[in-house]
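Q: Attaching a predicted model along with its sequence, questions to come.
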Amino acid sequence: MPLDSRDYKNMTDYLQHLYQCRPYARAGIEHPATVYYPADWQVLDVDSLLDSTPPTAEARDFAVYDYSYLHDLQNSKPALHNGQTFTLKSIREKPLKLRGGLGRYYDMLATCAALERELRDAVAEGWMRAPSRATYHRGVQPAEALRRGIKRSAAIGIGTLTVFNDAGRYKALLAKRSDATAYDSGMFHVLPAMMFGPTTAGFRDAREWSVKHQVLREVLEELFAMPEQLDPARWDFFADHPALRYLLSLLDSGGAQLCASGIILNLLTLRPEISTLLLIHDPAWHRRVTAPDSDMPLITAEETLSETVVAAPIQDDAAFLSHFPADLHLMMPAQATATLWLGIDLARGLISSEPSAIESPVP
């Protein structure tokens, strides 16, 4: 169950005091996340956020490990897969760079997701106590935990706000997560949102250490129902998908842009999320993917509740929020809230700098 406004504020205040950082704020509401912002030159180069050194395997050395929570998830969600993930080694600024390691999904659930579950449960019961978090910070100082992923499996996420031109009106996609997700089920999220990790067994190809590569693959999976593949023969197995070829042509021609808006650290989970924006200027894209006889129809994956997909206009905050329940932030993960508004602000700036939305011919 989502927290109410008072509990949400109390939880955010507690985390702000513990970590002594600036929480992300919007419209006077502070959220349990802090944002590292890219340099101007990094905005149009999403892979500039990544250290050039390919991730390597990390020792399984954890300060806390919630086996009970992990087992509960495994029993209630039998489709869970213990896939390989890219994890946080360190974050540095000026320029913003994230250095990565390799971990496993189950370890993230037992060390990071469990921290959020413990605190949310306590707050909902009227307590502000987090014994597992306290145990973790006996070995890792709070300030250090904001920049290094030590003693936990801080799997990296990527959230992408998709904004498209619908006959001259720019709209953003949001939808609720289904019960097929390990956690955050029933909460609104940006589309696509993903765990950042390799698909090839043993991370055979270092080219998978790429934000752009991951986002494009997840666009196909979450917006065009491309089946997820475990251990594909090729790292770029989806390269010939028609929706990808079309999107790449727009990116090459200026009809679309893939941008970095920051790296968000969720203070509840102590996990980083790379925040990105997919901005599609060409109105032909929306017409094509929503046409009744489309050759590349927009179809969401099973992780998304398809009946909850909302395309809301972004011209101003009030118009956007009018399409959602009140207190939308209470029904979103903290990193998704930040990704949403960072993306909307960035999109508005990029749209206003466009001389015109030039439509390309549909191939």
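A: Cool, the structure landed. All figures in this text were calculated on a predicted structure; none of them were measured in a lab. Numbers count the residues shown, from 1 in each chain.
Q: Please make it C-alpha for all contacts and neighbour counts, starting now.
A: Fine.
Q: and residue 320, what element?
A: Assessed by DSSP states H and E, residue 320 sits inside helix 317-321.
Q: Run the chain-centre distance for the next helix or strand after that helix.
A: For helix 317-321, the following helix or strand on the C-terminal side (DSSP H and E) is helix 334-353. Its chain's C-alpha centre and that of helix 334-353 lie 13 Å apart, by C-alpha atoms, centre = their mean, to the nearest Å.
Q: Check stretch 62-76 too.
A: The answer for stretch 62-76 is 22 Å, by C-alpha atoms, centre = their mean.
Q: What are the buried residues along it?
A: Applying a neighbour-count criterion of 16 or more other C-alpha atoms under 10 Å, the buried positions in stretch 62-76 are 63, 64, 65, 66, 69, 70, 73.
Q: Likewise for stretch 8-21?
A: Within stretch 8-21, the residues that count as buried by 16+ other C-alpha under 10 Å are 8, 9, 11, 12, 15, 16, 19, 21.
Q: just stretch 175-195 next, same as before
A: 175-180, 182-195.
Q: this is the other structure I want to compare:
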Amino acid sequence: MRHPRLCAFLAWLYGNEATTGRILQQNQIIFPAIFWPAPENAPLDPDAVLGTFQSAPATSLPEVFELPGQTYLRNLQKISPGLWNGRTYCMKAFDLTEGRPTLTCSSGHFFDALVSCDLLEFELLSAFGEVMPEEEAFPEFCERLTLRGTLHALGNPLHHACGRSAAIGISTLIIFPAEGVYHVLLRSCGSRLAYLDKFFHTVPSLMMQPMLADERMEYSVRHNVYREYLEEVFGAVEGEMPYTPAQYHDIYADPAIQYLQNREAAGSARLLLSGVAMDLLKLRPEICTLLLIDDPDWWLTHRQRLRPVTMVDSRCGSAANLLERSPATPLYAIKLSPELELPTGLLCPERFTPPGAAALCLGLNQVRKLLLYI
């Protein structure tokens, strides 16, 4: 559910809490996310967003989360028996260092994120489905959100992760030329809460997590993007966990990564930080990056190895119609206008994940400045 009134409620609740951050809006449509763009004066390497890292013990959640969290996790495991309690990198604090968004991080586990951040979304959507409050009833509606209210009492949840395991996600927008026109690459994904719905997300999009026993070795946005680039764009099979050091180096021996790194060295591909976003449904942070590929041979070289791609032009219609027309397609290459704009009506909160929408908007704004000099 991404009802406009729900998005308006979250903007009302958090709009004044975000120091220098902005509620995500496009064409006066509110999305359930807040974003902090990367500074415009100089493009940043994605790893510039990472502050200090502290290996931490298991997250201690408030007692009020315990019983509903256990029930929620059991239900998820019935639906998805393969859920894996992998390690994660988590936000401890978020601030702006000389205008640059910076995340101070610790380690955590995926199930702790589910029974804290994802549980917040479940509580919110359940309560909103029962009441659907008008704006004047927003303060009263807040009283129904026991878990969220508990976190708010511990401090500003946009800048501190007290009381939850705020696992960090990464959403990367790939922009590339095909047949002389720039395209964005998106993927379709499901939701743990709306099991029959499909959403658009950027690709690769991932949970930032270590696969090696030495979690400090993979404390890198760039490395995590490379790993998921192979899996989500090219369909590489994820190896057994934890990785061995040999598997770590195998990523960099893959021809697709070597091709990309060669283009980066030549200046015809750039992986840049575009900003940080907060999914207001889950109160979970997202590092947003842009992979801008100027090399026209990238598409010609890789299209046969890529996962199946649906080419989409400006007449695609709504996001819902597009997802319904090609439900089995994992990837979509969306043609941009000469002004690097999406097709009209495609971007909507009902069919885009909050971090995906944020990464898409941040990346497009950034690429217009880089390519159109605006």
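A: Alright, I've got the coordinates. If you're wondering where the values come from, they're calculated on a predicted model, not measured in any experiment.
Q: how about the strands in the stretch 151-300 of the second structure?
A: Applying DSSP state E, counting those that start in this stretch to the stretch 151-300 of the second structure gives strands spanning 169-178, 181-190, 198-202, 205-207, 269-279, 284-293.
Q: Compile these into CSV and extend it with columns for distance to residue 369 of the second structure.
A: Formatted as CSV, the strands of the stretch 151-300 of the second structure follow (distance: least, C-alpha to C-alpha, whole Å):
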stretch, distance to residue 369 of the second structure
strand 169-178, 14
strand 181-190, 15
strand 198-202, 20
strand 205-207, 23
strand 269-279, 12
strand 284-293, 12
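Q: Nearest to residue 26 of the second structure, out of those?
A: Among the strands of the stretch 151-300 of the second structure, the nearest to residue 26 of the second structure by C-alpha to C-alpha is strand 269-279 (15.1 Å).
Q: and the gap between the residue nearest to residue 304 of the first structure when sequence neighbours are not counted and residue 309 of the first structure?
A: In space, and not counting its chain neighbours, residue 304 of the first structure is closest to residue 177: 4.6 Å by C-alpha to C-alpha, 6 or more residues apart in numbering. As defined by C-alpha to C-alpha, to the nearest Å, residue 177 of the first structure lies at a distance of 10 Å from residue 309 of the first structure.
Q: Then residue 117 of the first structure?
A: Noted for residue 117 of the first structure: a distance of 26 Å to residue 309 of the first structure, by C-alpha to C-alpha.
Q: what does residue 166 of the first structure give?
A: Counting by C-alpha to C-alpha, the gap from residue 166 of the first structure to residue 309 of the first structure is 15 Å.
Q: Residue 100 of the second structure: how many residues sit nearby?
A: Around residue 100 of the second structure sit 18 other residues, with neighbours defined as other C-alpha atoms under 10 Å.
Q: So residue 162 of the first structure versus residue 272 of the first structure, what's the distance?
A: 20 Å.
Q: Mind checking which of the two has more residues around it?
A: Using other C-alpha under 10 Å as the criterion, residue 162 of the first structure and residue 272 rank with residue 272 on top: 28 against 24.
Q: So the more buried one sits against residue 153, correct?
A: No. Using C-alpha atoms under 8 Å, residue 272 of the first structure is not in contact with residue 153; the gap is 10.9 Å.
Q: who touches both of these two?
A: Here residue 272 of the first structure and residue 153 have residue 88 as joint contacts, going by C-alpha atoms under 8 Å, 6 or more residues apart in numbering.
Q: Grab the most central residue of the first structure for me.
A: For the first structure, the residue nearest the mean C-alpha position is residue 159 (2.3 Å; C-alpha atoms, centre = their mean).
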